[in-house]
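Peer 1: Give the three-dimensional model of this entry:
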Amino acid sequence: MAVEESASFWDLIEKKSEIISLKSEIQRLESVIQNERQSFIKKEVDLRKEIDNLQQEVKNEKERGIQFKREINAKNEKIDACNEQLASMRDEFGKEKEFYEKRLIETEKLNQTLKSANNDLNLKIESLKRQHINELMERDNLIVCLRTDFENFQKEKEIYLKRIETLHSDLKNSNELESKFHRLVEENKTLKDQLKEYSEAKKLTDIFQEELKDLPHIEKLKNREEALNVELLFHKSKLEESSKQISEVLEKYASLEKEVETLNTKILDLDQQNKKLSKKCLLFCKERDAYKKIIDGYENEITIAGTDAALRERIADLESTLQEYRSLIQPLESGMTKEISDEPKRKKLKEDNENVENSDSLESQAKNKEEHLEVIEENKRLKLLLKQLESKVNSKGEEKVKSEEEVKELKQQLNIAEKKRVHIMEAFKKTSKEFREVVYILTGYRIDALKQKIYRLSHVYAESQNDVLLFELENNGNMKLQNNEYSEKLAPLINNYINKYDSFPAFLSALTMDLFQKQTHIQNNSTFNETLN
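Peer 2: Below you'll find the predicted structure:
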């Protein structure tokens, strides 16, 4: 009994240890499951965040497009408002001119207001000029991209021309097939002639049978007749087989002619695409030349006249450039719609190629005929030629599909890059405009880049628009003041600060103080005169 109790005791201990190990294993598995659940939940949350971010980006892109349209409408409204303001200003100027002639003191005040208005107009014109320059840079980049596309299309055209040459060589092989077909036709004629001869021989045998009924050689003649009938049946079967082979060759020749027609249509489509690309390049070149003319006009104008006629000319130039841009967009959209409409034609060409592949089953039956070795050899040659043509057509179809997929991918990449470029250009325009305004407000100088390494400085307190300074950046990094009428007036300041101490900041600050004192002196005099009146 004691032994049994000890054995049961140890069994209980083992079972308890097994239970403990199983519980620990269960806990471990539960922790693993919990971790997997947590990781799965995290992944799900991350994926949902990514989906939300993508949806938000799509919304942002839509809002940007709507904002861009609103900005265009706002700019058009601003142009209309400027035109209305110009018309109203002309009317006011005509009415106020008589009033100015009577009172000379008030004319000075009005001249100052007109100068400030002219400065504002010049600022607006300069901002329009900068916008034109930025748009020109964008158009030049577009022209470069289109030129690369045009070069790629030309390369593809050369590849297709090489393939066409190979197809012309295949057509020469088809001419050899035609010669073989003519030979078969001639053989058919010879067989028909032999049939006629055998029919005439049969008639002669009938005559001989009537004449030689009484002769002892009747059995030999019968045997000869049977042999001739056997030969006649053999030649008939041979004639039927040759006619079948001729029909097969005709069918293959017709299929080859269809393939040649499809290839000719492809060549015409490529030529049309080439013409379209050349037209697009010409349009972009014209647009580039128009923008260059506008830039040359801006560069030739050292001083911008704030007259109404000049504003009208600039507004007309802007409207003409907008019209040219719209005329460029229309052929591009039409080209895209035509490419979309050409997709069913491409599918039809693929189906035709598959039908050509299925036409090989007719040739397998001709191989089993061992009696006509020459015909079998000719069929083998025809089969090889057809396989070569089919492989070339299939390779062309695959290459065309690959090129279409590559073109779609490139278009998607171009659209993404265009969106990024537009976003960067907008940010750059905004920051550069803010920076220029901050510099103008803080320092009182507006800096404009005229030519390469030449900069123009105009002051906020300048007495006239012609009072500008021109600086040149030399190759060694130093600045050089160029001589003009306004710099000659400032000879004392130039000698004191630039020639003596080589300090441009001190010169510019001294000029600012001088102009500020003059401006305040004029204002004080005007207020004094008003008090006297």
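
Peer 1: C-alpha from now on. contacts and neighbour counts both.
Peer 2: Fine.

Peer 1: would you list every one of the helices in this protein?
Peer 2: 2-102, 104-211, 218-300, 308-341, 343-357, 361-366, 373-443, 485-489, 491-493, 504-532 (DSSP state H).

Peer 1: Relative to residue 472, which of those is closest?
Peer 2: Within those, the stretch nearest residue 472 is helix 504-532; the backing value is 12.6 Å (Cα to Cα).

Peer 1: other SSEs contacting that closest one?
Peer 2: Counting contacts by 3 or more Cα pairs under 8 Å, 6 or more residues apart in numbering; DSSP states H and E, helix 504-532 is packed against helix 491-493.

Peer 1: Which elements pack onto the helix it packs on?
Peer 2: Partner elements for helix 491-493 (3+ Cα pairs under 8 Å, 6+ apart): helix 504-532.

Peer 1: now the helix it packs on: how far from the chain's centre is it?
Peer 2: 58 Å (Cα atoms, centre = their mean, to the nearest Å).

Peer 1: What of stretch 76-89?
Peer 2: That offset, for stretch 76-89, works out to 38 Å (Cα atoms, centre = their mean).

Peer 1: buried stuff in it?
Peer 2: Buried residues in stretch 76-89, counting neighbours by 16 or more other Cα atoms under 10 Å, are found at residue 83.

Peer 1: any idea how far residue 254 is from residue 98?
Peer 2: Distance of residue 254 to residue 98, given as Cα to Cα, to the nearest Å: 93 Å.

Peer 1: correction: residue 17
Peer 2: With distances taken as Cα to Cα, residue 17 is found 117 Å from residue 98.

Peer 1: can you give me the offset of stretch 316-330 from its chain's centre?
Peer 2: Centroid displacement of stretch 316-330 relative to its chain, using Cα atoms, centre = their mean, is 21 Å.

Peer 1: To compare against the first, here's the next sequence to fold:
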Amino acid sequence: MPMTEKDIADQIKVLTSQLGLIKDQCKLLEDELKRLEMEREQIKMKELKEEEEKEVKEHQCQCQCQQLAVDDWRIIHLKENPVDNRINRDWEHYRFLKAENKKLAARLEIIEAGQVADITRMVNEEINYSSEIERLKIALQISESKRGKYIEECKKQIKELKEAFLSLTGCRIEFTSNGYKVSFLYAENQASDLLLFKMENKELELLENDFSKSLKTFVHRYLVQHDSYPAFIAAITLHLFKKSFNVE
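Peer 2: Just a heads-up that it's a prediction; the model follows:
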């Protein structure tokens, strides 16, 4: 059974709602990526700072050694040299930061590639939505295409119906901002020889204009006496036909 316009509209609403949820979840993923990138930059900066401190300390050690040699100081070797211990601790911290930086870089690459293993549950769920987003986009495009074709077909049928109605009845009915406009095939002036109606409390009412003023006899006979709009419109159509073709 072909889908109706309401079915298509409902489906579009559902797809749009789902797409909105997925976009929100993707936004969370983007925030997570930004946070990881910031952590990565912070670790890089800290790593550079540690490297600079290490170089400064090595330079200071060299200067101290040179000074001791110049002053002919006797060097005493300690089993637990404080300078060596500090340098070793700095190297261990440097290696730790470097390993953490590699881990973050790997996590970012995995997230960007969409190949999530065991990063976090949220990241895993977000990445799984990427294919769902594409599927929904395609489904939405198909629905919009079907809806567009349906609307065009409806417009075509409405146009054909109006043309058939004009040919069969000799009048044309159109919507206005507050009611209806009826024009006539055999009217002498199509722009001014027309009737205006409005719906008031589920009752159709004829609005006064120059053309309706010229039809007081028809108004009294068919609307006042018999309350028949079909007879009123038919009588006017016949009147205009006779007037147009000089028929008695």
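
Peer 1: picking up where we left off before, of all the helices of structure 1, which one is nearest residue 473 of structure 1?
Peer 2: Of the helices of structure 1, nearest to residue 473 of structure 1 by Cα to Cα is helix 504-532, at 12.8 Å.

Peer 1: List the buried residues in that closest one.
Peer 2: By 16+ other Cα under 10 Å, the buried positions in helix 504-532 of structure 1 come out as 504, 506, 507, 508, 511, 512, 515, 526.

Peer 1: quick one: the equivalent of the second one over in structure 2 from residue 113 of structure 2, how far?
Peer 2: Same thing as residue 506 of structure 1. Aligned by TM-score structural alignment, residue 506 of structure 1 pairs with residue 231 of structure 2. Here residue 231 of structure 2 is placed at a distance of 74 Å from residue 113 of structure 2 (Cα to Cα).

Peer 1: Please name the spatially closest residue to residue 483 of structure 1 (chain neighbours excluded).
Peer 2: Of all residues not flanking residue 483 of structure 1 in the chain, residue 470 sits nearest, at 7.6 Å (Cα to Cα, 6 or more residues apart in numbering).

Peer 1: show me the contacts for the alignment partner in structure 2 of that neighbour.
Peer 2: In structure 2, the residue matched to residue 470 of structure 1 (TM-score structural alignment) is residue 196. Residues counted as contacts of residue 196 of structure 2 (Cα atoms under 8 Å, 6 or more residues apart in numbering) are 179, 180, 181, 182, 206, 207, 208, 209.

Peer 1: And those, which of them are buried?
Peer 2: Applying 16+ other Cα under 10 Å to these, the neighbour count classes 180, 181 as buried.

Peer 1: Can you lay out the contacts of residue 196 of structure 2 as JSON lines showing distance to residue 170 of structure 2?
Peer 2: Putting those into JSON lines (distance: Cα to Cα, whole Å) gives the following:
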{"residue": "179", "distance to residue 170 of structure 2": "20"}
{"residue": "180", "distance to residue 170 of structure 2": "16"}
{"residue": "181", "distance to residue 170 of structure 2": "14"}
{"residue": "182", "distance to residue 170 of structure 2": "10"}
{"residue": "206", "distance to residue 170 of structure 2": "19"}
{"residue": "207", "distance to residue 170 of structure 2": "21"}
{"residue": "208", "distance to residue 170 of structure 2": "21"}
{"residue": "209", "distance to residue 170 of structure 2": "21"}
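
Peer 1: Report the inter-axis angle for the longest strand anywhere in structure 2 versus helix 229-245.
Peer 2: Counting residues, the longest strand in structure 2 under DSSP state E turns out to be strand 194-200. For strand 194-200 of structure 2 against helix 229-245, the angle by axes from the mean of the first three to the mean of the last three Cα atoms, to 10 degrees is 170 degrees.

Peer 1: Give the residue farthest from the middle of structure 2.
Peer 2: Largest separation from the mean C-alpha position in structure 2: residue 72, at 79.4 Å (Cα atoms, centre = their mean).

Peer 1: Quote the end-to-end distance of stretch 476-484 of structure 1.
Peer 2: End-to-end distance of stretch 476-484 of structure 1 (Cα to Cα): 23 Å.

Peer 1: what about residue 384 of structure 1, distance to residue 101 of structure 1?
Peer 2: Plainly put, residue 384 of structure 1 is 102 Å away from residue 101 of structure 1 if you go by Cα to Cα.

Peer 1: make that residue 512 of structure 1, sorry
Peer 2: Taking Cα to Cα, one finds residue 512 of structure 1 at 33 Å from residue 101 of structure 1.

Peer 1: ok, now residue 53 of structure 1?
Peer 2: Using Cα to Cα, residue 53 of structure 1 is found at 68 Å from residue 101 of structure 1.
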